[in-house]
Structure formats: C-alpha cells, structure tokens
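**Q** how does the following fold in three dimensions:
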Amino acid sequence: MTEAVKTPWHLWLVGSLAVLVNAFPAVDFTLTHMENEFWLSPLTDDQRAFILGAPLWADLCWAIGGFGAFVGSVLLLFRSRHAVTAYIVSVVGLAGSTLYQHVLNGETTRALFQNVAISVTAAIWVIMLALLFYARAMKAKGVLR
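**A** Below you'll find the model as predicted:
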C-alpha cells in the first residue's frame, strides 16, 4: 500500500494564484472573439484590426495557450499529474502565439503596441515556465497523483 503524500501549503498558494492569473487569458480570448465592445474599447482601430485579423492558426495557439494554462492551474489545485501535460500544451500554444506576434509580425506588433507587447510576452513566458517546472517538481515528489 502506498503512503499518501501530504499536500504542501505552497501548492495551495501557487495553485490559487495560478488560477487567478491564468483566468485572464481565457477571459481575454473569449471576450475578444465575442468582439465585446467594453473589452475592446481601449484599443485603437488598427490594434483591433490586427488582433481580430489574426489567422486561424494564431487564434488556435492563443486559445490553446490561454485555456491550457487555466486548466493546468485548476488541475494543479486538484493535485492531478495531468497539470504537467496541460502546462506543456499551454507552452506550445504560447510558442505559436509568440511566433505569430513577435517573429512573423514583429514590426507590426512593435508599431501598434510599442514595447508593452514584448514585455508582457516575456512575463508570460517566465510565469508559464515557472508553473511548468513547479508542477513537474510536485509530480516528482508524489504530490500530484
């Protein structure tokens, strides 16, 4: 019989913060694609056209990245080993979004959003990789089942 591993206090803290932080990309994607006027009102017409005119593959990457991060965070709170998989999927989506925004359309992104876009993307990468490594460590310690 396997002995149960006690849940460390920091899992609840990290998991709760991760759910709160990663709810934003899911809400952002949803409200943007519903073309919610309140949500899109801070954008200029050119910014709005760029975001809403993204190709399907870029939108799929955004959805996979955002919803994958949120699902991974919920799974982390449930102590599911599948949180690691969800975070990996999210990072793949983030890679696709980064490719579209900063590699294929870097000049346009910089012209429309200045340095804010690259700073936000860098912060997202740091957060996602930290969550992935944290979930992997918790899985290795037997906290995630």
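**Q** when you work out contacts or count neighbours from here on, use the C-alpha atoms and nothing else.
**A** Fine.
**Q** now what about stretch 86-99, what contacts it?
**A** Residues outside stretch 86-99 that contact it (C-alpha atoms under 8 Å, 6 or more residues apart in numbering) are 58-69, 71-72, 121, 125, 128-129, 131-132.
**Q** here is a second sequence; please produce its structure as well for comparison:
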Amino acid sequence: MAGRLKPPIWFWLVTIVILAWGAMGIFAFYADRTMDAAAVARMSDYDRNFRVNQPAWEIWAYAVAVWTGFIGAIALLVRSRHAHPVFVVSLVAVVALFGWIFVATDMIAVKGPLVATGFPIFIAVAAVAQIWFADYARKREWIG
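**A** Got it, this is the predicted structure:
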C-alpha cells in the first residue's frame, strides 16, 4: 500500500504481544461462558449469584471487548488503519463492562478494592495502550 513506511522490528514484537493478549481474552471469555455446572458449583456463593444475575448486555460487552481487542491486533498485524478505531470500541466495551460491575454491584465491598479492581484496571490500561500504539503507528505511517 502506498504511503506506508517499513515498521521497525519492535513494532512486530509489540503487535505479537497485543495479538497474544487478545487471544488470551477470547480464551478467558470462552472458558467463562462454557463453564460446566461442577465448576459453577465450586464458586463462592457471591460469585455464583453474580454469574446468575449478570445482565445479557454485560456478557455482550465482555464479548465485544475481547473480540474487538483481538480484531484490532489483527488489523495491526496487516498494518491496517482500522486498528485504532477497533481498539477504541474495545475500550468502550471494557469501560461499560467494568463500570457496571463497580457502580451497580457491591463487588468492591465484598472482595476488597485491590482484588476487585486490580486486574480490571490492568485491562483498561492495556486497552488505552493499544489505542496509543495504533495511533503512534499511524502517525509514523507504519499502518495506513
């Protein structure tokens, strides 16, 4: 494609890490949504109740967050300008997903702030970093 410059090796390394992160998100979603009854029974009462009462839109937000993160990584891999907006969609879904959990549930009070927010904050930071990286790559004309 005209107008694209050859990216440095580290672009490919970062892109592979982002792709692996996206694949792990899809695997986590799949494992969560296909959990068998025995695994659900081993959950704490709180977690089991949370799972049973999850609104459908929240499950969809989870799916959108992980799938668009993975698709954004593929877009980076093929050096497409679409990586940035797809990563933005992923971040919006992440914010909706965890925003609902933190605002509409008592998870922080039950599990404690560090346990309840640690990994979600990491996920949100990773989503912001993906947006930044795609924008950085676009500005350097590595994607287009």
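**Q** just to revisit the earlier point, can you list which of the contacts of stretch 86-99 of the first structure are found in helices?
**A** Those of the contacts of stretch 86-99 of the first structure mapping onto helices are 58-69, 71-72, 121, 125, 128-129, 131-132, per DSSP state H.
**Q** only the buried subset of those, as a PyMOL command please.
**A** What follows is the PyMOL syntax selecting those of these that are buried according to 16 or more other C-alpha atoms under 10 Å:
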select buried, resi 58+59+61+62+63+64+65+66+67+68+69+71+72+121+125+128+131+132
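**Q** show me where the second structure has helices.
**A** Counting by DSSP H, the second structure has helices at residues 9-33, 37-41, 45-52, 56-77, 83-104, 107-111, 113-139.
**Q** please work out which of these is packed deepest.
**A** With neighbours defined as mean count of other C-alpha atoms under 10 Å, the helices of the second structure peak in mean count at helix 56-77, which reaches a mean of 21.
**Q** helix 113-139 and that one, what's the angle between them?
**A** Angle, helix 56-77 of the second structure to helix 113-139, by axes from the mean of the first three to the mean of the last three C-alpha atoms, to 10 degrees: 40 degrees.
**Q** which other helices and strands contact helix 56-77 of the second structure?
**A** Counting contacts by 3 or more C-alpha pairs under 8 Å, 6 or more residues apart in numbering; DSSP states H and E, helix 56-77 of the second structure is packed against helix 9-33, helix 83-104.
**Q** surely residue 6 of the first structure and residue 142 touch.
**A** No: with contact defined as C-alpha atoms under 8 Å, residue 6 of the first structure does not reach residue 142; the gap is 9.1 Å.
**Q** neighbour count winner among those two?
**A** Using other C-alpha atoms under 10 Å, the more surrounded residue of residue 6 of the first structure and residue 142 is residue 142, with 16 against 8.
**Q** now that one: closest residue in space that isn't a chain neighbour?
**A** In space, and not counting its chain neighbours, residue 142 of the first structure is closest to residue 5: 6.4 Å by C-alpha to C-alpha, 6 or more residues apart in numbering.
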